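Q: sequence and predicted structure, then a few things I'm wondering about:
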Amino acid sequence: MNIEDRLLAGDKIACARLISMLENNDKEAEEILKKLYHKTGKAYIIGVTGSPGAGKSTLTDKMAKKLREAGKKIGILAIDPTSPFTGGAILGDRIRMTDLSLDEGVFIRSMGTRGNLGGLSKATSSAIKVLDIFGCDYIFVETVGVGQSEIDIVKMADTVLMVLVPNMGDDIQAIKAGTMEIADVFAINKSDLDGADKTKLEIEMNLDLNDSKAFRPKVIKVSAIKNKDIDTLLEAIFEHRDYQMRTGNFDIRRINNARQEILDLAKEDLINLIMKKAVENDFLNTIVNEVYKRKLDPYSAKEELLNLLLN
């Protein structure tokens, strides 16, 4: 049985293998996704973002277990910083989700960012498609937690969950990071600590000032470590899902995400093509030296690179 048939049959090893192939830019894996793309679009994608140390992995673990109790098949993509030595994921969230990793109805994958900005791995979008084909009902994408550049999650997720904690320096950590606007639901984790009520109030006040969004995000206090109010948090996520389905925003969001993905893929191939042309005959080094010696400006150098491709 080939890898695509095994994937459709729910083989975890085939699923893991295909994601690895995609991370390594394997053309065979890309062809498999082309062939099976019509089977995607069924899973609901939940992005889990927030500051490092906010408890995103533990909270994802608890939500996944609640959904498993309801008989749902779960995929979890945990995006971690990349080891400079191996190129692999440093943190290894599967270690923190031991119970789930043994569950046949859950697939967990740690993926290194491999230097990709935006808090996500380059192959995240492709991995989401693999898990969708694999038959997952819900896919959690937990970002690395890098602050301002983490807004890329909104390009992939149907609902973005922002995880905050009390007493982490700034009263509302996400405001200065520029990510407040992307959240569809807020979770104040470790809510048993002092300051949780104050943080909730400040987020609510900030939402009052920003009334441009038609859907007002819910702010839920939870404690992942104590498994407290996880049901309430999931209800808030489902409320956002139902709102999107009811208003047609779900389709609009996915159309916008598809547009962005096409442009990103085209941009990547164009850059690779330009670089391939530029290194031929040492053209790139030549114009770099000319810019360095002030014989050529960067804007004209850029035009010469583009002309090289067009010609």
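A: Now that the structure is in, tell me what you want to look at.
Q: can we go C-alpha only for contacts and neighbour counts from here?
A: Will do.
Q: for whichever strand or helix holds residue 259, what is the distance to the chain centroid?
A: Element membership of residue 259 [criterion: DSSP states H and E] is helix 249-279. Its chain's C-alpha centre and that of helix 249-279 lie 16 Å apart, by CA atoms, centre = their mean, to the nearest Å.
Q: for comparison:
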Amino acid sequence: MQKWLEKKDNLTLGKLLKEVENQTPLSTEILKSCYSNESKAHIVGITGPPGAGKSTLVSKLCKAFATQGLKIAVVCVDPTSPFTNGALLGDRIRMQELAKLPNVFIKSLATRGNLGGLAASTADVVQVFGAFDMDLILIETVGVGQIEFDVLEVSDTVILVNVPGLGDSLQTLKAGIMEIADVFVINQADRPGADESVKDLRLMVRESGRKDWDLPILKTVATRDEGIKELVEQIFNHKSFLLRSGSWKEKRQTRNMTRLNHMILQLLTTKVDELTQTDEYIKSQIQDVRSGNIDPFTVSHEIVNQLVSK
């Protein structure tokens, strides 16, 4: 495994990512080998409602960073069809021109039913990218609005993208998603209502009372490269702030604990599945729950107690 990591070429990276995404028996060993608390990668999550132009913005950002000689990974998370489990959007197709850049690696992931805006394997994929000495990892989330908070758990910097004429989106922001953002972007700012949207956001920022970081609100027209330079500058500014304030280290510590908790829950779920499929007594109890002959509270405690006793 260590020999694979020493190669650090795109072919090896692609193979490792495939193993990790599919959660093969080899994936755990890969993640153990890739684990490092000293990854230099700046992880930038880009979120916002569908139709805000996130993919175009990510593409333009990636080009801008690539010209500075940075080694970049792009993680595009696509929504999944409930019928085929296939990805509904083609970010990989839309970003074909980025694939031509030697210092850019693109990975497309499907949510596979995960409701937090990210695929379940996103954190694992980010970890592998970190082991391959990426300078910057851009994560484009699905774009599902109010439930899109998973990006906070894996990102150093969160960019919230919206469009002019916020309307109901203002309610989404008030519902909590605004609290996770470090940079606000009004994309497609050549449309009517851009200035009003900026004013609304500034008012909301003032009301939020956040004082640790001066939240920037930018206007972009990604299709014309307008505002991209300013956005790149603010991303660098936020990284400097994180390093200066100690938040860079704190975020990684919090991320480590979050992943530990997720992994414990995942392992417990696997063990519960094994028990419910192999233990005849538990199987009969579950059938009684299904028939309404016994309450699920009693049986759930029995299952947990069996796991603990083992």
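A: Yep, it's here. This structure is a prediction, so every number in the text was calculated from the model and none was measured.
Q: circling back: the helix holding residue 259 of the first structure vs the second structure, mean deviation?
A: In this overlay with the second structure, the average offset of helix 249-279 of the first structure from its partner residues is 0.9 Å by mean CA distance after the TM-score superposition for the first structure.
Q: who are the packing partners of that helix?
A: helix 230-247, helix 298-310 (3 or more CA pairs under 8 Å, 6 or more residues apart in numbering; DSSP states H and E).
Q: turn those helices into JSON lines, columns for mean neighbour count and distance to residue 195 of the first structure.
A: What follows is those, written out as JSON lines (neighbours: other CA atoms under 10 Å; distance: least, CA to CA, whole Å):
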{"stretch": "helix 230-247", "mean neighbour count": "16", "distance to residue 195 of the first structure": "19"}
{"stretch": "helix 298-310", "mean neighbour count": "13", "distance to residue 195 of the first structure": "50"}
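Q: helix or strand: which one has the residue nearest to residue 4 of the second structure when sequence neighbours are not counted?
A: Residue nearest to residue 4 of the second structure in three dimensions, not counting chain neighbours: residue 12, with 6.5 Å by CA to CA, 6 or more residues apart in numbering. Using DSSP H and E, residue 12 of the second structure sits within helix 10-21.
Q: so which elements touch that helix?
A: Here helix 10-21 of the second structure touches helix 27-34, helix 122-131, going by 3+ CA pairs under 8 Å, 6+ apart.
Q: point out the most buried one among those helices.
A: Highest mean neighbour count among these (mean count of other CA atoms under 10 Å): helix 122-131, with a mean of 22.
Q: got the angle between that helix and helix 27-34?
A: Counting by axes from the mean of the first three to the mean of the last three CA atoms, to 10 degrees, helix 122-131 of the second structure lies at 40 degrees to helix 27-34.
Q: where in the first structure does helix 122-131 of the second structure align, residue-wise?
A: Using TM-score structural alignment, helix 122-131 of the second structure lines up with residues 124-133 of the first structure.
Q: before we move on, what about stretch 20-36 of the second structure?
A: With TM-score structural alignment as the criterion, stretch 20-36 of the second structure aligns to 22-38.
Q: show me where the stretch 101-250 of the first structure has strands.
A: In the stretch 101-250 of the first structure, the segments counted as strands under DSSP state E, counting those that start in this stretch are 106-112, 138-142, 159-164, 185-188, 218-221.
Q: so what does the fourth one touch, helix or strand wise?
A: Applying 3+ CA pairs under 8 Å, 6+ apart, one finds that strand 185-188 of the first structure makes contact with strand 159-164, helix 196-209, strand 218-221, helix 230-247.
Q: redo these as a markdown table? Include distance to residue 179 of the first structure.
A: Converted to a markdown table, those look like this (distance: least, CA to CA, whole Å):
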| stretch | distance to residue 179 of the first structure |
| --- | --- |
| strand 159-164 | 9 |
| helix 196-209 | 12 |
| strand 218-221 | 15 |
| helix 230-247 | 18 |
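Q: out of the ones you listed, the one nearest residue 294 of the first structure is which?
A: Closest to residue 294 of the first structure of these, according to CA to CA: strand 159-164, at 46.2 Å.
Q: ok, residues contacting the closest one?
A: When contacts are defined by CA atoms under 8 Å, 6 or more residues apart in numbering, strand 159-164 of the first structure is touched by residues 45-51, 54-56, 153-154, 172-174, 182-189, 237, 240-241.
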